[in-house]
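In: Quick one, what's the 3D model for this:
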Amino acid sequence: MDILRFITAGSVDDGKSTLIGRLLYDSKNILIDQLEALEKQSKNKNENGIDLAILTDGLRAEREQGITIDVAYRYFSTPKRKFIIADAPGHIQYTRNMITGASNSQLIIILIDARQGVIEQTRRHSIIASLLKMRNVVVAINKMDLVEYSQEVFNDIKAQYELVANKLGLDNVNYFPISAFHGDNIVSESENMVWYQGPTLLDFLENVEVDHKKDFESPRFQVQYVIRPQTDELHDYRGYAGEVISGAYKKGDEITVMPQNIQTRISKLETGGKEVNVVFANQPAVIHVEDDIDISRGDFLVKSEDLPKIENEIEAVVCWLDKKELNEGNKYFIQHKSKLLKALVKEIEYKIDVNTLEKIPVTESIRLNEVVKVRLKTASPLVFDSFEESKATGNAILVDETSNSTVGAVMIL
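Out: A predicted model of the protein is given here:
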């Protein structure tokens, strides 16, 4: 059974947390003791006597204010698929939270209040979806009960959003008229909107095709740990442990160790403590090579016919996550999966307006939640693919040298 990771996004009070609560409640993924606790804490009760938003709004401040502040993750499953949901905040000031939540998602559900239509936050979250190369976009037009389940309202908002999607190049967009509060078209078909002939939201999520292309193309493996026991029974054992990021590796494959650019062959493969002939994407594995080579944590083992890029200078889009401002000349660590390097911000080329996608000249320091195009210089060569080719090897983070705080989300161009 595969896993679908998706994120909900939208403006404040569009019903993101209520939608997730409804998915969990109607798909019977809530335990009895959870239901009892919900009934006691609920203020904004529906016909079932509970406030479904409380299921995801876990922080006390979130419950007091009735808003989502941090990204909350929830897990549920149906007989067809497992799901990991990220509930992202709607406030402009929490744009960074939305970006970090969306970075590992395969699908985004953008909620629109049927009374409001497409607003600035709708465009902002759609732009972030386009920046993060999200291939599946669901537009859930919520609170249809408050506009008398009007087909005309739904069609108007759909036409508004199609203009946004066309401008941003969002190709795979699906539209759903829903009421998260009453459960219309979430798990069960709505009796109030017989004019809608499409699937329910859960039915769509269960059957949407997830992009598994990365599992078979561009083999990538990064060393996380060198296993060298140096015991009597394992005197000559030297294995390189990590996760197969993409593609597949077979015993006997010719590989290149990067950034050293040294060729060798795979002599043995192990996973789960057993020797195997092949390992696939997303599997933890231990790779042994024929030659004695200096291979360290963070090095890549890749198929010799399909090499990634290797550069000392990279261009990247950075979402700034820190209250301390970003300036040209600042020094940071760049963490690229298990590789940690020193990096210098050589140039800030322009700022991206997340409301219009316009490129704005930089005249002052970059502040929290702003998105910029930068040129970074690293202390030693970085092995990578572009973010568009591979999210897994095309993303990184910037880390403050003194506080060790994560200060920037990096999408390598």
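In: only C-alpha atoms for contact and neighbour calcs from this point on.
Out: Noted.
In: I'd like the distance between Ala396 and Val302.
Out: Remark: distance between Ala396 and Val302 (C-alpha to C-alpha, to the nearest Å) = 19 Å.
In: just Leu38 next, same as before
Out: For Leu38, the distance to Val302 - C-alpha to C-alpha - is 50 Å.
In: cool, and Thr406?
Out: Look at Thr406 and Val302: by C-alpha to C-alpha, they are 28 Å apart.
In: More neighbours: which of those two?
Out: Between Thr406 and Val302, counted using other C-alpha atoms under 10 Å, Val302 has the larger neighbour count: 25 against 18.
In: Counting by contacts, list what the strand or helix carrying that one packs against.
Out: Per DSSP states H and E, Val302 falls inside strand 300-303. With contacts taken as 3 or more C-alpha pairs under 8 Å, 6 or more residues apart in numbering; DSSP states H and E, strand 300-303 sits against strand 220-227, strand 254-258.
In: CSV for these, including distance to Tyr25 and mean neighbour count?
Out: As requested, the helices and strands packed on strand 300-303 are exported to CSV (distance: least, C-alpha to C-alpha, whole Å; neighbours: other C-alpha atoms under 10 Å):
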stretch, distance to Tyr25, mean neighbour count
strand 220-227, 40, 21
strand 254-258, 49, 21
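In: one more to put side by side:
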Amino acid sequence: MGICWSNQIKAESPFHTGVISSKNVSGYGNELSNSSSRGSASIPPTPRSEGEILQSSNLKSFTFSDLKAATRNFRPDSVLGEGGFGSVFKGWVDENSLAASKPGAGIVVAVKKLNQEGWQGHKEWLAEINYLGQLRHPNLVKLIGYCLEDDHRLLVYEFMPKGSMENHLFRRGSYFQPLSWSLRMKIALGAARGLAFLHSAETKVIYRDFKTSNILLDSNYNAKLSDFGLARDGPTGDKSHVSTRVMGTYGYAAPEYLSTGHLTAKSDVYSFGVVLLEILSGKKAIDKNRPSGEHNLVEWAKPYMMNKRRMLCILEPRLEGQYSSGQALKAATLALQCLCKEPKLRPNMDEVVTALEQLQESKGTSKNDQTNHQFNRHSQPHRGRRSSCQSSAEETRGVAAYPRPSASPLYA
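Out: Next up is the predicted model:
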């Protein structure tokens, strides 16, 4: 796998229609691109039949009254998060019958309720059911069932107690402690395995919306991919790509997908590179609160990652002392390979999984770091590294960030 660098993403193109962002706390919601032809509401005026739903013996068809009871009538204090789809509520069902149970009894579930006036509609809801209804993997979130009754459309998932990777990386507070190096690599590996499964010859699915908010964590920090509303079947036969309207989240989409609308598995690999860069740096893919020239994470990191002596400068200071320089260089190099401008030069996800597995097995990781994600928040980077990073940072001040569509604020 050769090392290369992705050029600036074309934010304005005939295929790029911008991104509508939505508040996303739980990771069960998503952010989609918008098109003027789509309108403000994509919900059909009349309910569609369950005949559209691919048959799956593993999914339960819930009644609306079942889910009202399970969530205590969708009480506001049961809300786990909100997204473009609607709101996600915490509920309880019996472990065996899946009938609604009282709070604290049975198993906890996450109930995603479609906003009937929202812009993510029936098509995405149906895709979620038809993909997660058939696919089973340890690194995909489990869909338990759905509800299609009158105008009501809901999805019922396993509850992921640690929430989203996004929250642990970017939120500050006593509840969200900073993740250690070993946990970050564990999560990256789990997410990579999920993507590799989707890309496998047996499955051939392109995820299309890989980002930290769609990586959910169980009680042991095992990563599971969620939100399959934008997933697409991969190309078949002698086709090299799928042609589709550009959708996803700005800052994560591959440049060739933005400029041509050609979707391949390598589009997901680019998105994985962005997420791995977020994991290493502790910085969001797009953040207008950062200084000028640093709004776009990929563009900001470019001068550092092109030079091995400065590559470690992208790492979050709070990780200092938890990794060997060899491990850090391998992880940063892997991110760089995934972000290659030429899709053919990017590794496939099987190769990414192998690289991350070897990284975890490499020397230099202490047993304490593997089992404890608490660490000294007051540690400081090595002075020599800080000097080198500072000089590189000064060189980046004139680097322009990717332009963002004016009609698509991030994290509204």
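In: care to give me the TM-score?
Out: Once the chains are laid over each other, their TM-score by TM-score structural alignment, normalised by the length of structure 2 reads 0.24; 157 aligned residues with a C-alpha RMSD of 7.0 Å.
In: re the thing from before, tabulate the helices and strands packed on strand 300-303 of structure 1 (a markdown table), appending distance to Lys331 of structure 1.
Out: Formatted as a markdown table, those follow (distance: least, C-alpha to C-alpha, whole Å):
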| stretch | distance to Lys331 of structure 1 |
| --- | --- |
| strand 220-227 | 25 |
| strand 254-258 | 25 |
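In: Which stretches in structure 1 count as helices?
Out: Here structure 1 has its helices, by DSSP state H, at 16-26, 32-41, 60-65, 95-102, 120-131, 151-168, 201-207, 391-394.
In: just so I know, which of these lies nearest Ser380 of structure 1?
Out: helix 391-394 (16.9 Å; C-alpha to C-alpha).
In: any idea how far Tyr318 of structure 1 lies from Arg5 of structure 1?
Out: That one is not Tyr; residue 318 of structure 1 is Val. Applying C-alpha to C-alpha to Val318 of structure 1 and Arg5 of structure 1 gives a distance of 23 Å.
In: wait, Lys274 of structure 1
Out: 30 Å.
In: And for Ala248 of structure 1?
Out: 23 Å.
In: Which of those two has more residues huddled nearby?
Out: Counted by other C-alpha under 10 Å, Ala248 of structure 1 and Arg5 do not tie: Ala248 has more neighbours, with 21 against 17.
In: what about the residue nearest to the more buried one when sequence neighbours are not counted, distance to Ile20 of structure 1?
Out: Spatial nearest neighbour of Ala248 of structure 1, chain neighbours left out: Phe280 (4.4 Å); criterion: C-alpha to C-alpha, 6 or more residues apart in numbering. Here the criterion is C-alpha to C-alpha. By it, Phe280 of structure 1 lies 32 Å from Ile20 of structure 1.
In: the more surrounded of those two?
Out: Higher neighbour count among Phe280 of structure 1 and Ile20: Ile20, with 22 against 18, using other C-alpha under 10 Å.
In: Check the gap between Lys60 of structure 2 and Leu32 of structure 2 for me.
Out: In terms of C-alpha to C-alpha, Lys60 of structure 2 sits 27 Å off from Leu32 of structure 2.
In: More neighbours: which of those two?
Out: Applying other C-alpha under 10 Å to Lys60 of structure 2 and Leu32 shows that Leu32 carries more neighbours, namely 23 against 16.
In: Surely the more buried one touches Val19?
Out: Yes - assessed by C-alpha atoms under 8 Å, Leu32 of structure 2 is found in contact with Val19 at 5.9 Å.
In: and Trp300 of structure 2, helix, strand or coil?
Out: helix (DSSP: H, G, I helix; E, B strand; the rest coil).
In: how much space between it and Ser87 of structure 2?
Out: 34 Å.
In: So these two - more neighbours on which side?
Out: Ser87 (25 against 22).
In: For that one, pull up the helix or strand it's in.
Out: Short version, using DSSP H and E: Ser87 of structure 2 is in strand 86-93.
In: Could you point out the helix or strand that follows that strand?
Out: Next element after strand 86-93 of structure 2 (DSSP H and E): strand 107-114.
In: what's that next one packed up against?
Out: If you count contacts as 3+ C-alpha pairs under 8 Å, 6+ apart, strand 107-114 of structure 2 packs onto strand 86-93, strand 152-158.
In: The lengthiest helix in structure 2 - contacts with which helices or strands?
Out: Criterion DSSP H: the longest helix present in structure 2 is helix 181-199. Helices and strands touching helix 181-199 of structure 2, by 3+ C-alpha pairs under 8 Å, 6+ apart, are strand 205-206, strand 223-225, helix 265-281, helix 349-361, helix 367-371.
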